[in-house]
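**Student:** here you go, sequence then predicted model.
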Amino acid sequence: MSDTTSATRPSRRAATLAGVAAIGLWGSLALLSTSVSRLPPLQVLASTFAIAALLGLARVARRGGGALRALRQPPSGWLLGVGGLFGYHALYFYALSAAPPVQVSLIAYLWPLLIVLFSAALPGGRLRRRHVAGALLGLAGVWTVLAAAGDVGVRAAHAPGYLAALGCALVWSTYSVVQRRFADVPADAVTGSCAATAALGLAGHLALEPTVVPSAGEALGLLALGLGPAGAAFFAWDHATKHGDLPQLGVLSYGAPVLSTLLLCVAGRAEASPRLLAACALVAAGGLVATARVARVGPGTQNNTCIDN
């Protein structure tokens, strides 16, 4: 192993762990969203991303950088950032209005599997059997969770919603993988994308929705969403997708819906069941398979030498 590889590996590991933190924060999204379910969706989108933009500006100011530093990225970076953040959420909200949430979630959560597949197209990328196997196990776990929530059959009347959900999967997986080509753009650039997403959400809200004044509890919910799953999570994910292990991140992302369901159970908003435990086991198995290294013993090879399969 070269010194260069040894030097870069901790950075890659730390970036992957940042992605795990983002996935953990996204696991709280459903529970936190229940506290603002009375508010119009685009109003929630505009509010939470405005808070995320302020969080980003605070990060820049804390390190002594100017506010314009967050806007310094090429036009293609702007297109990717705003298209990824706003495009995913706009499609997701539309899908929920046009099709049952169980089917929408099932289709939208194809994005971790697509990340695993698309990452092989990157320079130096390689699709390994363990990544595909882990992603399929994770997908089976998500299917198990969502199937427990109700009928997962499809109906022609809901086709627009299904297509929008598929668009969600394609947009987010593409955003996550193409981020690698913008590895030199600092995470502060997410601030500008969040601000633009908030502005687009506000325009859509004013054009399409009535404004609802949030209660004190709802205001706290918006703040928690903006600081967590709709804020810090995107900064962490930006760093992870640019510098971490994309196939592993794709597989580990299946933990978000399972964690989400577990938190809802702990909060008394969902019921624990053997099916949920089976889903957790499948997702955990997928993560272990995807991150495992196979030990091969042969002439001139020590027993403790591990290489990727």
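**Tutor:** Yep, it's here.

**Student:** drop to CA atoms for contacts and neighbour counts, all remaining ones
**Tutor:** Fine.

**Student:** from Gly138, how far off is the closest residue to Leu127 other than its chain neighbours?
**Tutor:** In this structure, Leu127 finds its nearest non-sequential neighbour in Ala120, 5.0 Å apart by CA to CA, 6 or more residues apart in numbering. Distance, Ala120 to Gly138, using CA to CA, to the nearest Å: 18 Å.

**Student:** the more surrounded of the two?
**Tutor:** Legend: neighbour count by other CA atoms under 10 Å for Ala120 and Gly138, higher for Gly138 (31 against 16).

**Student:** show me the contacts for that one.
**Tutor:** Contact analysis of Gly138 by CA atoms under 8 Å, 6 or more residues apart in numbering lists Val251, Leu252, Tyr254, Gly255, Leu282, Val283, Ala284, Ala285, Gly286, Gly287.

**Student:** what number of residues lie near the first one?
**Tutor:** Residues lying near Val251 (other CA under 10 Å) number 32.

**Student:** doesn't it belong to a helix?
**Tutor:** Yes - using DSSP: H, G, I helix; E, B strand; the rest coil, the assignment for Val251 is a helix.

**Student:** that one contacts Ala285, correct?
**Tutor:** No - taking contacts as CA atoms under 8 Å, Val251 lies outside contact range of Ala285: 10.3 Å.

**Student:** the stretch 51-200 of the chain: helices as residue ranges?
**Tutor:** Here the stretch 51-200 of the chain has its helices, by DSSP state H, counting those that start in this stretch, at 75-98, 101-108, 111-118, 129-147, 159-178, 189-208.

**Student:** A further structure is provided below for comparison with the first:
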Amino acid sequence: MTRNTATSIGFVAVLLWALLALFTAGSEPVPPFLLNAMTFTIASIIGVIWVLARGRVSVLRPVPWTIYAFGTAGLFGYHALYYSALRLAPPAEAGLIAYLWPLLIVLFSGLLPGERLRTGHIVGALVSFGGAALIVSRGGLSLESAATPGLILAAFCALTWSSYSVLSRRMDDTPTEVVTVYCIATAILSVPAHLAFETTVWPDSNIAWLSVLALGLGPVGLAFYVWDIGVKRGDIQLLGVASYAAPLLSTLVLIAAGIAQVSWQLLVAAVLISFGAGIAAMASRDS
């Protein structure tokens, strides 16, 4: 597989993640950990079928347990935070905050051996976080706001996924089939978490059931496998650039679906986040 092909495959994940906020909102009233269990079970089935069809079960045996623990922590942690954020804050605002992960990928990859942080990285970070601050404040910051806990969780989402992606780059000799194990472990861990912290509430409409299925097949299923191929074998900087379209696409999808309202704060914040991330990405490509 060529580097360009791997990058193109990784870009499929970006398109799928643009639908994550919409399907998560549509899955209400399912609580976060139960949603995690349901969607990752579907993602696991996809992976098991893929691994068995290719006869690649043997490649999973020599992989160290630490790799499996790392991947499980990344997937389980990110989605538990993300689903909770979208339950506690408006989907558009929480989604945009969570989508700071492309910027953080650029910043963190600049700190890897052989890379260095340039002025453009810092400027881009300030511009994008300015957009995030505009969303959080919406005319005035208030720590007593009901949405604040959700927005904080969304920020941790960004940190979790960017760390997972950049560290995965350093594990480029690990086969993508390990993502199947990550998904299985995440689904299993979500069950006791659900029983301990949540009341079981199943989807109460066809839209909710279809949203859960769509999540498991796309943004929480196929997306992880193609993303793993992209970040390990493709151009992670170009994937970072491509990922900056996701906040805008996600917000436009929510507006089109009638879930989010058009406002100048939301639109300006989306432009700032994407513009700042683009500045940082160009600095990385010039390194």
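**Tutor:** Ah, there it is. Everything numeric here is computed off the predicted structure, so don't read it as measured data.

**Student:** equivalent range in structure 1 for stretch 176-191 of structure 2?
**Tutor:** Using TM-score structural alignment, stretch 176-191 of structure 2 lines up with residues 187-202 of structure 1.

**Student:** and Leu282 of structure 1, what helix or strand is that in?
**Tutor:** Using DSSP states H and E, Leu282 of structure 1 falls within helix 274-291.

**Student:** separation between Arg59 of structure 1 and Leu276 of structure 1?
**Tutor:** Counting by CA to CA, the gap from Arg59 of structure 1 to Leu276 of structure 1 is 38 Å.

**Student:** same thing with Asn309 of structure 1?
**Tutor:** 30 Å.

**Student:** the two: which is more packed in?
**Tutor:** The neighbour comparison of Asn309 of structure 1 against Leu276 (other CA under 10 Å) goes to Leu276, with 22 against 12.

**Student:** contacts only, for the more buried one.
**Tutor:** For Leu276 of structure 1, the contact set (CA under 8 Å, 6+ apart) comprises Thr144, Val145, Ala148, Val258.

**Student:** out of those, who's nearest Tyr88 of structure 1?
**Tutor:** Within these, proximity to Tyr88 of structure 1 (CA to CA) peaks at Val258, which comes in at 20.3 Å.

**Student:** wait, a helix at the closest one?
**Tutor:** Yes - the assignment for Val258 of structure 1 by three-state DSSP puts it in a helix.

**Student:** for it, list the residues it contacts.
**Tutor:** Contact analysis of Val258 of structure 1 by CA under 8 Å, 6+ apart lists Gly27, Gly141, Val142, Val145, Leu276, Ala279, Cys280, Val283.

**Student:** put the buried members of those residues into a ChimeraX selection.
**Tutor:** A single ChimeraX command selects the buried members of those (16 or more other CA atoms under 10 Å):
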select :27,141,142,145,276,279,280,283
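
**Student:** can you list the contacts of Val258 of structure 1 in JSON lines and add distance to Gly226 of structure 1?
**Tutor:** Below are the contacts of Val258 of structure 1 laid out as JSON lines (distance: CA to CA, whole Å):
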{"residue": "Gly27", "distance to Gly226 of structure 1": "14"}
{"residue": "Gly141", "distance to Gly226 of structure 1": "28"}
{"residue": "Val142", "distance to Gly226 of structure 1": "25"}
{"residue": "Val145", "distance to Gly226 of structure 1": "26"}
{"residue": "Leu276", "distance to Gly226 of structure 1": "28"}
{"residue": "Ala279", "distance to Gly226 of structure 1": "29"}
{"residue": "Cys280", "distance to Gly226 of structure 1": "27"}
{"residue": "Val283", "distance to Gly226 of structure 1": "27"}
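
**Student:** about what we covered before: list the residues that contact both of Val251 and Ala285 of structure 1?
**Tutor:** Here Val251 of structure 1 and Ala285 have Gly134, Gly138 as joint contacts, going by CA under 8 Å, 6+ apart.

**Student:** surely the residue nearest to Leu127 of structure 1 and Arg129 touch.
**Tutor:** No - the pair Ala120 of structure 1 / Arg129 is not scored as a contact, 11.6 Å apart, by CA under 8 Å.

**Student:** please enumerate the shared neighbours of these two.
**Tutor:** Shared contacts of Ala120 of structure 1 and Arg129, defined by CA under 8 Å, 6+ apart, are absent.

**Student:** picking up where we left off before, and the helix holding Leu282 of structure 1, how far out from the chain middle?
**Tutor:** Centre-to-centre, helix 274-291 of structure 1 and its host chain are 18 Å apart (CA atoms, centre = their mean, to the nearest Å).
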